[in-house]
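Show me the folded form of this:
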Amino acid sequence: MRSLPLLRRRGVTAGLTCALLFAAACAGPASAAPPVRSPLASEVHPVVEDDGLALTPPMGFNNWNSTHCRPEFNETMVKGIADIFIAKGLKEAGYEYVNLDDCWALPQRDADGKLVPDPDRFPNGIKAVADYVHSKGLKFGIYTSAGTKTCDRIGFPGGLGHEYSDARQFADWGVDYLKYDNCYNQGVDAKKRYTTMRDALKATGRPMVFSICEWGENKPWEWASDVGHLWRTTGDINDSWGSTLAIMKKNLPLHAYAKPGNWNDPDMLEVGNGGMTDTEYRTQFSMWSIMAAPLLIGSDLRQADDKTFEILGNREVIAVDQDPLGKQGEVISSEAGRWVVAKEMADGSRVVALFNEADRPQRIATTASDVGLPQSRGYRMRDLWKHTDAGIADTIAATVPAHGTVLIRLWADRDSKSYPPALEAGQTRAWFAEADVPAEMSTTVTNHGRRKADSVSVDLTGPAGWTIVSASRTVAEALSTGKTLRTKWRVKAPAGTRPGAYDLTLSVAHRSPEGVRLVQQEPVAANIVVLPPQGVSSLSATPWLSASNGWGPVEKDLSVGESAPGDGRPLTIGGTRYTKGLGVHAPSVVEYYLGGECSSFSAMVGLDDETGVRGTAGFEVWADGRRIAATGVLTNVMPAQQLSAGVSGAETLRLVVTDGGDGMSYDHADWADATLVC
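A predicted model of the protein is given here:
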């Protein structure tokens, strides 16, 4: 899915979209010229369900997320990616497909109806590129659409009506993987379109992984197990936390449909593209792996930094994704943004993701029995990001950073006492303070191991210039199973420290019974804030604690517009313009610090007029983790609604916009005239 869905999300007026850009796609089956039809699946080549392909989720590269149709997408880039797969050890780690996305062809077929590679991008043709990729011991993939055109604005030739001819070309070029998109589909039944291409691919005699990319619109997980090897479950991802989170939530419930040869596909990896933090990228890689999702790198590896390669090359996490049992992880719990997801592995172990959806650290806990392990006198616990082992009695717990994931693997192990005890360390609650004002912070260290931890000590450090002094004990002679060391600290940021989130480090040291000194370090979040002004103030003039958006940045006094900052329009709901407020795109969360100083919040809310007649969203107001006001689902045809709430005594305010339950297309939402009374 490419330009058409991007416009669907971003809110170009539907009528203008249809009239000027996508007339064929928008006209519908009644008015569209019927496509030339190829033989249907029922007429030729009965399906062979187990073809031995994609027995584990495909791993590789796709250029779209980093290049789209820009000039740098060309033969040199593709060959360069293949070289990097070898040089950086990605091939050895399991990555094997180097895939082209849209814009590789000319806009017109030749006189014989054949696809023509763009001679500027691929002067030596597609086969030469495929041969180069194959020479590296890798596999080669290509893209087209199950419609009359592909999804880029130019609209390159699609495969509808040309399935057998195109499949033959792909086979002759040495293609090993086909991504088949969904634009300009003329209203033809999805199952027929994708089944026809399946049979065309099989008719070539060349094994090709078949990736169904119809965005989950027709629930392919219910019918495509004998059609394709993987199917998209959602619309396109973009390089933002809001998009990644929304896609994750849609894909997680589909665990029952994943198995060897058939995979739920939540779209490509954004790791390394720059729109998220390293913590968020580790979460995407962790959660995609526990969901047994395809791992297709979406960043330009020629420009990637060491941290990107470290994330993409984590073989212990890759092993979770590539486990031959082929099970997708299941949600064990998800209360208040504290997710526990567990995946059964072929060796009987369990991989557990402790994922924190919230914008501040949270403690997340479960037990070995809850995640499906048999009763045992103890368990071995392996942290797949820290690459450390520990022994636990039963409890699995960690204080997880905002948007972070702790990924661990567990085995029932009667000899778990041979491992160091698992120590859970972190802060007890979110910490907020003004610069140059000391405030108390509390931390805990708890022993979840079967054996005691001796000579336990803690230390808290921060950025240069910060003052951190312990206000209670920092050592314990020993911590037996279940016991906790609690420490209070006086923390002060220097005058002039800008508002925002800062990282502190909690270091925990203890001695094993063998006399080995062990040290672990955990992140601690410190938020420097400014109290909101007294009286009535516009929220758009108040600095937020955090902001996440489903598309583009949160805008102040403008609609969300496209993907760049400041590219929106005046906030307009139902024909009424507003000079102040926030422009967001579902799913969105914007959080503010109130410090108990405010009494009420109010805004006019609704879908911005720039999205035309589509879009749904729900508006919610939360105070200190409790929802205190909500609208229900609103649509573009509804006028602005007033949403007000009392916030007396609240430390934080969260403004949440949901996608209305139907995906994030066109969901440009406005918090117009948003005000606080303090």
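
rest of the way, CA atoms for contacts and neighbours
OK.

hey, where'd the helices end up in this protein?
Here the chain has its helices, by DSSP state H, at 3-10, 14-16, 23-27, 64-67, 75-87, 90-93, 125-135, 163-173, 190-204, 241-251, 278-290, 306-312, 315-321.

want to try JSON lines for those, with mean neighbour count as columns?
Output for those, formatted as JSON lines (neighbours: other C-alpha atoms under 10 Å):
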{"stretch": "helix 3-10", "mean neighbour count": "20"}
{"stretch": "helix 14-16", "mean neighbour count": "15"}
{"stretch": "helix 23-27", "mean neighbour count": "18"}
{"stretch": "helix 64-67", "mean neighbour count": "19"}
{"stretch": "helix 75-87", "mean neighbour count": "18"}
{"stretch": "helix 90-93", "mean neighbour count": "18"}
{"stretch": "helix 125-135", "mean neighbour count": "19"}
{"stretch": "helix 163-173", "mean neighbour count": "20"}
{"stretch": "helix 190-204", "mean neighbour count": "22"}
{"stretch": "helix 241-251", "mean neighbour count": "20"}
{"stretch": "helix 278-290", "mean neighbour count": "24"}
{"stretch": "helix 306-312", "mean neighbour count": "16"}
{"stretch": "helix 315-321", "mean neighbour count": "23"}
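
between those, which one is nearest to residue 673?
helix 3-10 (22.2 Å; C-alpha to C-alpha).

what's in contact with that closest one?
Here helix 3-10 makes contact (C-alpha atoms under 8 Å, 6 or more residues apart in numbering) with 17, 22, 151-153, 183, 235-236, 551, 561-562, 611, 664-668.

Of all the helices of the chain, which one comes closest to residue 395?
Among the helices of the chain, helix 278-290 sits nearest to residue 395 (C-alpha to C-alpha), with 20.3 Å.

That closest one - contacts with which helices or strands?
On a contact count with 3 or more C-alpha pairs under 8 Å, 6 or more residues apart in numbering; DSSP states H and E, helix 278-290 meets helix 241-251, helix 306-312, helix 315-321, strand 338-344, strand 350-356, strand 405-412.

The same query, at a cut-off of 6 Å, please.
Helices and strands in packing contact with helix 278-290 are listed as helix 315-321; criterion 3 or more C-alpha pairs under 6 Å, 6 or more residues apart in numbering; DSSP states H and E.

could you flag which of the contacts of helix 3-10 are buried?
Buried subset of these (neighbour count, 16 or more other C-alpha atoms under 10 Å): 17, 22, 151-152, 183, 235-236, 551, 561-562, 611, 664-668.

this one as well, want them side by side:
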Amino acid sequence: MRDLSPPAPRARGALGVAAAVLMAAATLAAPAHAAAAPAGGTAEAAVTAPAPPMGFTNRDSTRCRAEFDEAYVKKIADILVAKGLKDAGYTYVNLDDCWARPARDDQGRLVPDPVRFPNGIKALADHVHAKGLKFGLLAGAGARTCDPAGFPGSLGHEAGDARQFADWGVDHLTYADCGGGGDAEQRYAAMSDALRATGRPVVLTVADQGANRSWEWDGDVAQVRRTTGAGTDGWGSVLARVKQNLPLAAHTGPGRWNDPDALHVGGYGMTETQYRTQFSLWSVMAAPLVIGSDLRKLDAVSAEILTNREVIAVDQDPRGKPGEVVASDAGRWVISKELADGSRAVALFNETNRPRHIATTAGAVGLPAASGYKARDLWTALEKGTSGTIAATVPAHGTVLLKVSADREWSQLPPLLDTTISGDAVARPGTTQRVASAVTNHGGAATGTVTLTLTGGDGWTAQPVTAASTDRLKAGATLGTEWDVTVPAGATGRHELTLTTKYRSRDGLTFTSAIPVPVLVGVTRPPAGESYLGDQAPLAATNGWGPVEKDLSNGESNAGDGSPITINGTVFAKGLGVNSPSSVEYYTAGRCTRVTAQVGLDDEAGTQGTVTFEIWADHQQVASIPKMTNADAARSLTADVSTAETVRLVVTDGGDGAAYDHADWADLKITCA
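Sure thing, here's the model as predicted:
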């Protein structure tokens, strides 16, 4: 455990890593929510962040608007208590920028804004502490903070500012890398040492959006480090942060947590399915659970997601191991996290725009060989027995989160049944399509009656051609059913059928599950010959910042706010403007042969940004340019898309975060028969 005496000069490199390992070992036995000690506390109390911090930040809900003041912060503390968030583990109330006056006083001290915080920061921290919560502030690691108004940073004032923070009762310091000032490692180390010298345990976050790769050097400096750019309340942002944070699993653990930025559950920019996915994946990655949405507007569904104790327990597991990717294929992910009791939290994650069947095994996720296993769904609380197969059909952008463990009584549990469906996803109005379903018993005992039904909306009919029920489905057996689905004559666009499986376990309990069956009706493909692909309506589109723009650059967050597409001074009249991570999918019906484009970063991004361009034919990547910068002229990209039912245009980050990744698919054309 850390010595709270004034620090000696800090060693770097291997010694720093060794210190991090020793600290991690020391914190394994600490409770998940160790209380903050007062200034001058003991060495034992200084073990900070044995589990990922949980709390709230006002950055996304108020930023620096006038409503950000003392009354607002007190209201947030009240909500954390009243809505059960505090009891679920959310203890930090973290203030972002704009809490200080624009200049220091004549003694060089930070001064709280007297309008926003008339009673000062200490009185506010005392109020928060009185409710059993903890208090956090943001400070700048350079001369100024990140807000355009430029509040005083702590560069050159580390010792005095740290003393002020300790005297005020600060428990968490978000240290933002703005305002310049030289080597980031030295600047963060200076504040780390200054905080330690106060004797108050303060969780320090390296808030540099991953720009300085702090996970490689901050093991003895900070307890939390940002690994991604600032998150937004959108699916593209969540997906980008997951893909940036997952590969860094080896750099996280007790006392040094990777942070893919805030949760946006309850911000209403995504669906309930997407919010459950974000919460599931943040927990599997052992990420800090810091709410960025406006708690004053939190609805019951979002509160239920944020307070799911079993999912939170995965995040806060005392072993402190992050999830590791077991498999990733065509947008279907299996992520396994080892838990302290020897079980595994397994996330079956579907990043695609359609339901996908995802399967793995107990052995593949790291469990020891056993006769059978218990799989507990942490969102439904249902427990099933399986001989080793772990599988589910997962909705678009959804995640099935299971806790799986070897279990001697597994065969006594209701069996895990796995339902799938296959067939044409595209249909014509007024026609009948043949599709096939299958339900397999992966449990240790036969079921009672199993019944399947396939239903649609008004005018849709689905008739089983073969048996859709059985009185008994033996362990390891499959019931296959073929269906004739009739499409209404007037149907067009996206439709969704539902395949429902109902079965009885041998102890008489009834279980029901349902999977969506998406169908595209009357979708048009590009015309014969060569045409501009961007003139077609996409099947689906996700974008890292704002909407995908037609014949304009990406611009800002609103539709139509871009400029003429311009790559290294060359202007293009036609194309798409996007921001990584981006995916735009078109229906081609297997009748198109070639996609061509001039690609590059748009000049509106200035000199920053790096991206990769990819073209996918169905689930296979058929062309790519690995990395481009703003210094590159437009490059030609051509892909053979013969026989593909769909074509996807994908842009991902080139390795430095998604900021400024304004990318263009200029002169985008497709050739079809």
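
can you list the helices of the first structure in TSV and add distance to residue 425 of the first structure?
Shown next, in TSV, are these (distance: least, C-alpha to C-alpha, whole Å):
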stretch	distance to residue 425 of the first structure
helix 3-10	41
helix 14-16	52
helix 23-27	55
helix 64-67	37
helix 75-87	37
helix 90-93	32
helix 125-135	47
helix 163-173	54
helix 190-204	51
helix 241-251	26
helix 278-290	18
helix 306-312	24
helix 315-321	23
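
Among the buried ones among the contacts of helix 3-10 of the first structure, name the ones in strands.
residue 668 (DSSP state E).

Alignment lookup: residue 636 of the first structure to the second structure.
When the second structure is aligned by TM-score structural alignment, residue 636 of the first structure is paired with residue 630.

Hmm, I typed the wrong one, I wanted residue 156 of the first structure.
Alignment note (TM-score structural alignment): residue 156 of the first structure maps to residue 151 of the second structure.

try residue 281 of the first structure
Under the alignment defined by TM-score structural alignment, residue 281 of the first structure is paired with residue 275 of the second structure.

how about the nearest residue to its match, chain neighbours excluded?
Spatial nearest neighbour of residue 275 of the second structure, chain neighbours left out: residue 265 (5.3 Å); criterion: C-alpha to C-alpha, 6 or more residues apart in numbering.

how about that neighbour, what's its match in the first structure?
Using TM-score structural alignment as the criterion, the counterpart of residue 265 of the second structure in the first structure is residue 271.

how near is the counterpart of residue 244 of the first structure in the second structure to residue 285 of the second structure?
Using TM-score structural alignment, the partner of residue 244 of the first structure in the second structure is residue 238. Distance, residue 238 of the second structure to residue 285 of the second structure, using C-alpha to C-alpha, to the nearest Å: 13 Å.

Then residue 518 of the second structure?
Taken as C-alpha to C-alpha, the span from residue 518 of the second structure to residue 285 of the second structure is 30 Å.

again, but for residue 222 of the second structure
When distance is defined by C-alpha to C-alpha, residue 222 of the second structure is 18 Å away from residue 285 of the second structure.

Give me the residue at the spatial middle of the first structure.
Nearest residue to the geometric centre of the first structure (C-alpha atoms, centre = their mean): residue 244, 2.5 Å.

Can you report how many residues lie near the closest residue in space to it that isn't next to it in sequence?
In space, and not counting its chain neighbours, residue 244 of the first structure is closest to residue 237: 6.5 Å by C-alpha to C-alpha, 6+ apart. Residues near residue 237 of the first structure, counting by other C-alpha atoms under 10 Å, number 23.

can you pull the contacts of whatever residue of the second structure lines up with residue 359 of the first structure?
For residue 359 of the first structure, the aligned position in the second structure is occupied by residue 353, per TM-score structural alignment. By C-alpha atoms under 6 Å, 6 or more residues apart in numbering, residue 353 of the second structure lies in contact with residue 396.

could you redo the last one with a cut-off of 8 Å?
Shown in contact with residue 353 of the second structure (C-alpha under 8 Å, 6+ apart): 396, 397, 540.

okay, now the first one: neighbour count?
The number of residues packed near residue 396 of the second structure is 18, by other C-alpha under 10 Å.

what do you get for the second one?
Other residues within reach of residue 397 of the second structure by the criterion other C-alpha under 10 Å amount to 24.

list the contacts for the aligned residue in the first structure for it?
In the first structure, the residue paired with residue 397 of the second structure is residue 403, using TM-score structural alignment. Listed by C-alpha under 8 Å, 6+ apart, the contact partners of residue 403 of the first structure are 279, 280, 283, 355, 356, 357, 358, 359, 360.

Would you mind measuring from residue 111 of the first structure to residue 120 of the first structure?
Counting by C-alpha to C-alpha, the gap between residue 111 of the first structure and residue 120 of the first structure amounts to 20 Å.

Which one's more surrounded, the two?
Neighbours per residue (other C-alpha under 10 Å) separate residue 111 of the first structure from residue 120, with residue 120 holding more: 13 against 7.

Need the counterpart of that one in the second structure.
Residue correspondence to the second structure (TM-score structural alignment): residue 120 of the first structure is matched to residue 115.

That match: what's it in contact with?
By C-alpha under 8 Å, 6+ apart, the residues touching residue 115 of the second structure are residue 69.

For the match of residue 244 of the first structure, give me its contacts.
Each residue near residue 238 of the second structure by C-alpha under 8 Å, 6+ apart is listed here: 231, 232, 278.

Just give the number of residues close to the second one.
It refers to residue 232 of the second structure. Using other C-alpha under 10 Å, residue 232 of the second structure has 21 neighbouring residues.

coming back round to it: so for residue 518 and residue 285 of the second structure, which residue has more residues nearby?
Using other C-alpha under 10 Å as the criterion, residue 518 of the second structure and residue 285 rank with residue 285 on top: 29 against 18.
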